[in-house]
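Asker: Have a look at this prediction, sequence included:
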Amino acid sequence: MTDAVDTGNEAIFRISRVFAAPRQRVWDAFTKQDQLAQWSGPKGVTCRFHTFDMRPGGFNHYSMQGEGFPPSYGKSVYPEVEEPSRLVWVNSFADENGNVARAPFADTWPLEMLTTVTFEERGESTLLSLEWVPLNPTEEERATFIAGMSGMTAGWNGSFEGLDAFLAGGQPA
């Protein structure tokens, strides 16, 4: 399920999915470096972690690369890590040294986004809900974020398909 909200002052992107795995298994796939690297990123993209410190106050610096494209770098800074129910991080594009940088695809993409992911038990399954909110965007950045929601949906659905395959014991597509 995807939900895009524009409140006038704030744009919110939400997406959720039920995974056929216990909450701790989904949590581990999201928070353990060796597991996260196997499924994260849109289809056809390889994710590599250069720094991985997922704890309150920690950060990840990573790169994603698709065949025939240069790497794109990102950074996640974690103010909240509440195992196994909630992850909160500030997400940004970065340079190869981990410094916050403009998105390679749009100079008007928000510099930072607050990401909140919750993991809710549903019997033997887990409801994962993700929310992205631009932090202190200009009006132009907010408009670019809203215009990019279909791309965000496609990207997250691709990642979630990879997570489904990973959790089922197969290889992500």
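Answerer: Now that the structure is in, tell me what you want to look at.

Asker: Please count neighbours and contacts with C-alpha atoms only from this point.
Answerer: Will do.

Asker: What residues of stretch 130-145 count as buried?
Answerer: L130, E131, W132, V133, P134, L135, P137, E141, R142, A143, T144, F145 (16 or more other CA atoms under 10 Å).

Asker: other SSEs contacting the top helix by length along the chain?
Answerer: Criterion DSSP state H: the longest helix present in the chain is helix 149-167. Helices and strands touching helix 149-167, by 3 or more CA pairs under 8 Å, 6 or more residues apart in numbering; DSSP states H and E, are strand 11-19, helix 23-31, helix 33-39.

Asker: okay, the ones you listed in CSV with distance to L114 and mean neighbour count next?
Answerer: Listed next are these as CSV, based on distance: least, CA to CA, whole Å; neighbours: other CA atoms under 10 Å:
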stretch, distance to L114, mean neighbour count
strand 11-19, 10, 19
helix 23-31, 17, 19
helix 33-39, 19, 18
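
Asker: Nearest to S92, out of these?
Answerer: Closest to S92 of the helices and strands packed on helix 149-167, according to CA to CA: strand 11-19, at 15.3 Å.

Asker: ok, structure two:
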Amino acid sequence: MTDARDAEPTWSLDRETVLSRVFDAPRELVYRAWTDPEHIQRWFSPKGFSCTTHTIDMRVGGMWRFDMFAPDGTRYPNRMTFLQMKAPELLVFDHGDDTDDDPNKFRVTVTFDAQSNGKTVVTLRQLHPSKARRDATVAFGAVEIGNTTMDKLEAHLQALSR
């Protein structure tokens, strides 16, 4: 009989990256910026990158297929498949390259927490398939890239508030 204590532990924290940001905007607006096709296409890419959508279907089971273009013109095909959408508090999707069998795709869980001062805390968790993949993604600059993407969201929300 196998004892559970003999199993090698797999900690999700070893496979996870977490970003969190406070936005000076109501939760409903921040959630809409993430889930409305007209909004997300305007800000979802790192600083200096542009985004071109092929298809976008923002519903559970739907998909967003898009390319990100780096400042040097390098094209990065992307695909998000939406798994959970609970307005205005939760969004869960798989994110990877634009193939059906991407072994490096990762699960993203975004939570939207309203604060008593009208601001919203967004917490984004990326769960990678392995610790090695997470480490490679961090080494590539995923945290910095994620923060510049959040900067673009912040600018987008500020423009909407004017």
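Answerer: All right, it came through fine. What you are looking at is a predicted structure, and each value in this text was computed from that prediction instead of being measured.

Asker: which one is the residue opposite R32 of structure 2 in structure 1 once aligned nearest to, not counting chain neighbours?
Answerer: R32 of structure 2 maps onto D28 in structure 1 when the alignment is built from TM-score structural alignment. Distance criterion CA to CA, 6 or more residues apart in numbering; nearest residue to D28 of structure 1, sequence neighbours excluded, is Q35 at 7.4 Å.

Asker: Then D57 of structure 2?
Answerer: That would be M63: by CA to CA, 6+ apart, it lies 5.3 Å from D57 of structure 2.

Asker: so the one you found sits right up against N78, yeah?
Answerer: No: in this structure M63 of structure 2 lies outside contact range of N78 using CA atoms under 8 Å: 10.3 Å.

Asker: What residues does the residue nearest to D57 of structure 2 make contact with?
Answerer: T55, I56, D57, R79, M80, T81, F82 (CA atoms under 8 Å, 6 or more residues apart in numbering).

Asker: so which of these is the most crowded?
Answerer: Among those, M80 has the most neighbours (other CA atoms under 10 Å), with 25 neighbours.

Asker: Specify, as a residue range, where the lengthiest strand in structure 2 falls in structure 1.
Answerer: In structure 2, assigned by DSSP state E, the strand with the most residues is strand 75-86. Here strand 75-86 of structure 2 aligns to structure 1 at residues 71-82, judged by TM-score structural alignment.

Asker: what's next to the matching stretch, contact-wise?
Answerer: Against stretch 71-82 of structure 1 from outside (CA under 8 Å, 6+ apart): 54-65, 86-96, 98-100, 104.

Asker: Tell me how many other residues surround V143 of structure 2.
Answerer: 15.

Asker: OK, contacts around it?
Answerer: So V143 of structure 2 contacts T17, L19 (CA under 8 Å, 6+ apart).

Asker: Just the element for the residue positioned nearest the centre of structure 2, please.
Answerer: In structure 2, the centroid-proximal residue (CA atoms, centre = their mean) is V108; its distance is 5.4 Å. Using DSSP states H and E, V108 of structure 2 sits in strand 106-114.
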